[in-house]
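Engineer: dropping the sequence and predicted coords here.
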Amino acid sequence: MARTGRAVIAHGQTFEVREYPVPDPEPGTILLRQELSGICGTDLHNWQKGIPGEMLLGHENVGIIEALGQQVKTDYVGRPLREGDRVIFAPGTPHGAYGFQRDPDRPPHFRGGFADYIYLCYPDTCVLKTDLPPEIAVLTEPFTVGVHAVMRGRVQLGDTVVVQGSGAIGLVTLVCARLSGAAKIIMVGGPARRLELARRMGADVTINIEEIPSVEERTERVLAETPRGAGADVVFECAGFLPAIPEGLGFVRHSGTFVEVGHFVDMGSLDFNPNQLLMRRNLRLEAIWGSRPEHFVRGLPLLERNEFPFAEMVSHILPLERVADGFAALNGTYRLGDETAIKIAVRGGQAG
């Protein structure tokens, strides 16, 4: 009898666990036992809008090689691969994306991380071997977004930086800015538990939006922490909420840089005055679209140095059947039970 594995299928705002046959890897492919898959803000935003049709989500993944297809000998940078190796992979490829699998009932199955297995079947998938524990390795994909954002923002030694949003993307962008030489980093976000971790990861100043709900007062607080009160050299919008954009533009100094990171999903439009917020201040406006294999190759060795409390970012690990609880927490109070949710990951029950 053929092996089967479970996958969580999203439709609208509901989730259903289904069983599928586990494929034997074709030449050039890899079958992984899923260890952890993070719930990303992109997943949340898609779910908030209502998933059209059916989709297997989960693009922040780490797994153990269950079986290698013929011709697979090395990872993306040339290191030998064997069954039992732990690997991470870039979800985007020239031929498709893992974690956004539509029509999941049609083979090949398991092209997303909210499942017991992950089938790396797209040609040119960037796979990298790692010895990191899974609780840190699962952060690789979001970490590469921070790498991409800071590279595009051109953070320089001695810069003053503001990061809006204290979720996983904001925290890793904070770390990447620190590694790139930022002298002072101001984190604007919440709740308090996330900001406490932000300070331990290198934030010099934290501003809690729950305690200071006024945009005007937050702006005054941010500007007061910048040289001569003139604003930050670089501001990263990682919150993914439309009102954060005009607010963040108000944090930037004349001729500074604003980098949009948080709107991978279309969450609508907003009105703002380009003359006042952009032109008169001579700003450089950047935006990034996820990350590419280059950012995985650059970012993974930095993550592997483990110089920051990365493991504490994964606040909750849920079984597959509790995926809905994770989405509900991130959609509301950012709390599961009595604990603040930072990064929520899903574990496949057969990946042990």
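Structural biologist: All right, it came through fine. Numbering: from 1, shown residues only.

Engineer: only C-alpha atoms from now on, for both contacts and neighbour counts.
Structural biologist: OK.

Engineer: quick one, what contacts the residue most central in space within the chain?
Structural biologist: Central residue of the chain (C-alpha atoms, centre = their mean): residue 142, 3.0 Å from the mean position. Neighbour list for residue 142: 60, 168-169, 172 [criterion: C-alpha atoms under 8 Å, 6 or more residues apart in numbering].

Engineer: just residue 257 next, same as before
Structural biologist: Contacts here follow C-alpha under 8 Å, 6+ apart; on that basis residue 257 touches 153, 233-235, 283-286.

Engineer: hold the first one in mind and look at this next one:
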Amino acid sequence: MSDDLPTSMRAVVCHGPEDYRLEELPVPRPGPGEVLVRVPAVGICASDLKCYTGAPMFWGDEHRVGYCQPPVVPGHEFVGYVVALGEGAGEKYGLQVGGLAVSEQIVPCWRCRFCRRGQYWMCQQHDVYGFRQRTFGAMAEYMLWPADAINHKVPPDVPPHHAAFIEPLACAIHAVDRGEIKFEDVVVIAGAGPLGLGMVAAARMRNPRLLVVVDLEDRRLEVARRCGADLTLNPSKVDVVEEVLGLTEGYGCDVYIEATGHPAAVEQGLRMIRKLGTFVEFSVMREPVTVDWTIIGDTKELNIHGAHLGPYCYPIAIDMIRKGRLPLDEIVTHRLPLEDFHRGIEIMMSREHSIKVVLEPNA
């Protein structure tokens, strides 16, 4: 390990809802199997916003203990330059000091039922970077990847602010996989935010008969077309349910993927999907959603699939980004220094003229 590493670093620290502070923390030193990286880019995710604003999933309610374990450094959409390797860490994933790399967002325990079955993304312990004490995130100048982490090399010609999109793209690919899209399917993706746009690019590679994207912002819909959408619809301008029914002889779409995080998009999907269709729910909802479950069961007999994280999808995401499958210079709309993290959160929350906001801790 280099003796040139600093002893302290700047980091954003989450102490509670709307209580995020820029602080000085010690620079971690890697132990056996661990990797220390210098962080050039970290994205702000919709789940970061929900944690910041106090969503029950992260802070608990009468039904559950909150997922977030403050004080913790947020940030799970990231890439890093390897600066130090603990004993044995380089051999496992072929990492070298100076190389660009990414670590999958969940660090599995490798002991629970799910991990033993290869379903590591549903690990019972479930330590995702940026929320848990074992897995401090990337909104810092340096970041430590535990020995149990799953790491991948990133081609050196991929710009770091593009590579920070690997994580959301991997999640998007997994959601599309859960949709089980067939060649003749009409597919509707609700939401043209960063994840929705990744889903559009991934779904395009499945060659559905018609790929429709729904969003309230025309600018995002323009980007969706460049990601591969055949048709875009704005619910503030047209009745999107009637439009989809009209396109499908009244049957409805075959696959509906919800990526907005808004309850109205769930009801909209249940109304526009055909009988025996597949509904994929991806979003982290800020509040509980109430729908008519009769539609799911007795009326349409739907396949309801959840989608969580991006298991086994990181190599595909890296390859898609390297090949330019997405217009990332249009998707990454803002690049800010770490100290402007509050402004970055505000930009993401307002959605005005933004899609993906990336912080650059070492700019």
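Structural biologist: Perfect, thanks for sending it. Worth saying up front: this structure is predicted, and the values here are computed from it rather than measured.

Engineer: so after superposing, what's the score?
Structural biologist: After superposition, the two chains reach a TM-score of 0.87 (TM-score structural alignment, normalised by the length of the first structure), with 327 aligned residues with a C-alpha RMSD of 2.0 Å.

Engineer: so which residues of the stretch 201-350 of the first structure form strands?
Structural biologist: For the stretch 201-350 of the first structure, applying DSSP state E, counting those that start in this stretch gives strands covering 205-208, 232-237, 252-260, 284-287, 314-319, 335-336, 339-340, 343-347.

Engineer: helix or strand for the residue mapped onto residue 16 of the first structure from the second structure, which one?
Structural biologist: Superposed on the second structure with TM-score structural alignment, residue 16 of the first structure falls opposite residue 21. Per DSSP states H and E, residue 21 of the second structure falls inside strand 19-26.

Engineer: just the buried positions in that strand, please.
Structural biologist: For strand 19-26 of the second structure, burial by neighbour count (16 or more other C-alpha atoms under 10 Å) applies to 20, 22, 25.

Engineer: mean shift between that strand and the first structure?
Structural biologist: When the first structure is overlaid, strand 19-26 of the second structure sits 1.3 Å from its aligned residues on average, using mean C-alpha distance after the TM-score superposition for the first structure.

Engineer: quick one: the next helix or strand after that strand to strand 332-337, angle?
Structural biologist: Downstream of strand 19-26 of the second structure, the first helix or strand assigned by DSSP H and E is strand 35-43. With axes from the mean of the first three to the mean of the last three C-alpha atoms, to 10 degrees defining the directions, strand 35-43 of the second structure sits at 120 degrees from strand 332-337.

Engineer: in the first structure, what range does strand 35-43 of the second structure match?
Structural biologist: With TM-score structural alignment as the criterion, strand 35-43 of the second structure aligns to 30-38.

Engineer: can you pull the buried residues of the matching stretch?
Structural biologist: For stretch 30-38 of the first structure, burial by neighbour count (16+ other C-alpha under 10 Å) applies to 30-38.

Engineer: cool, and stretch 291-304 of the second structure?
Structural biologist: For stretch 291-304 of the second structure, burial by neighbour count (16+ other C-alpha under 10 Å) applies to 296, 300, 302-303.

Engineer: residue 268 of the second structure and residue 241 touch, don't they?
Structural biologist: Yes. Under the criterion of C-alpha atoms under 8 Å, residue 268 of the second structure makes contact with residue 241 at 6.9 Å.

Engineer: and these two? Which one has more around it.
Structural biologist: Between residue 268 of the second structure and residue 241, counting by other C-alpha atoms under 10 Å, residue 241 is the more crowded of the two (19 against 16).

Engineer: alignment lookup: the more buried one to the first structure.
Structural biologist: Applying TM-score structural alignment, one finds that residue 241 of the second structure aligns to residue 219 in the first structure.

Engineer: neighbours of the residue nearest to that match when sequence neighbours are not counted, how many?
Structural biologist: Leaving aside its sequence neighbours, residue 219 of the first structure sits nearest to residue 251 (C-alpha to C-alpha, 6 or more residues apart in numbering; 6.5 Å). Neighbourhood size, residue 251 of the first structure [other C-alpha under 10 Å]: 27.

Engineer: for residue 355 of the second structure, what are its contacts?
Structural biologist: 193-194, 220, 331-333, 348.

Engineer: try it again at 6 Å.
Structural biologist: 193, 331, 333 (C-alpha atoms under 6 Å, 6 or more residues apart in numbering).

Engineer: go on, residue 183 of the first structure?
Structural biologist: Residue 183 of the first structure touches 158-160, counting by C-alpha under 6 Å, 6+ apart.

Engineer: tell me, how many residues neighbour the alignment partner in the second structure of residue 174 of the first structure?
Structural biologist: Aligned against the second structure by TM-score structural alignment, residue 174 of the first structure finds its counterpart in residue 200. Look at residue 200 of the second structure: counted by other C-alpha under 10 Å, it has 30 neighbours.

Engineer: tell me which helix or strand residue 200 of the second structure sits in.
Structural biologist: Per DSSP H and E, residue 200 of the second structure falls inside helix 194-204.

Engineer: from the chain's centre, how far out does that helix sit?
Structural biologist: Relative to its parent chain, helix 194-204 of the second structure has a centroid offset of 11 Å by C-alpha atoms, centre = their mean, to the nearest Å.

Engineer: which secondary structure elements does that helix contact?
Structural biologist: For helix 194-204 of the second structure, the packing partners by 3 or more C-alpha pairs under 6 Å, 6 or more residues apart in numbering; DSSP states H and E come out as helix 166-179.
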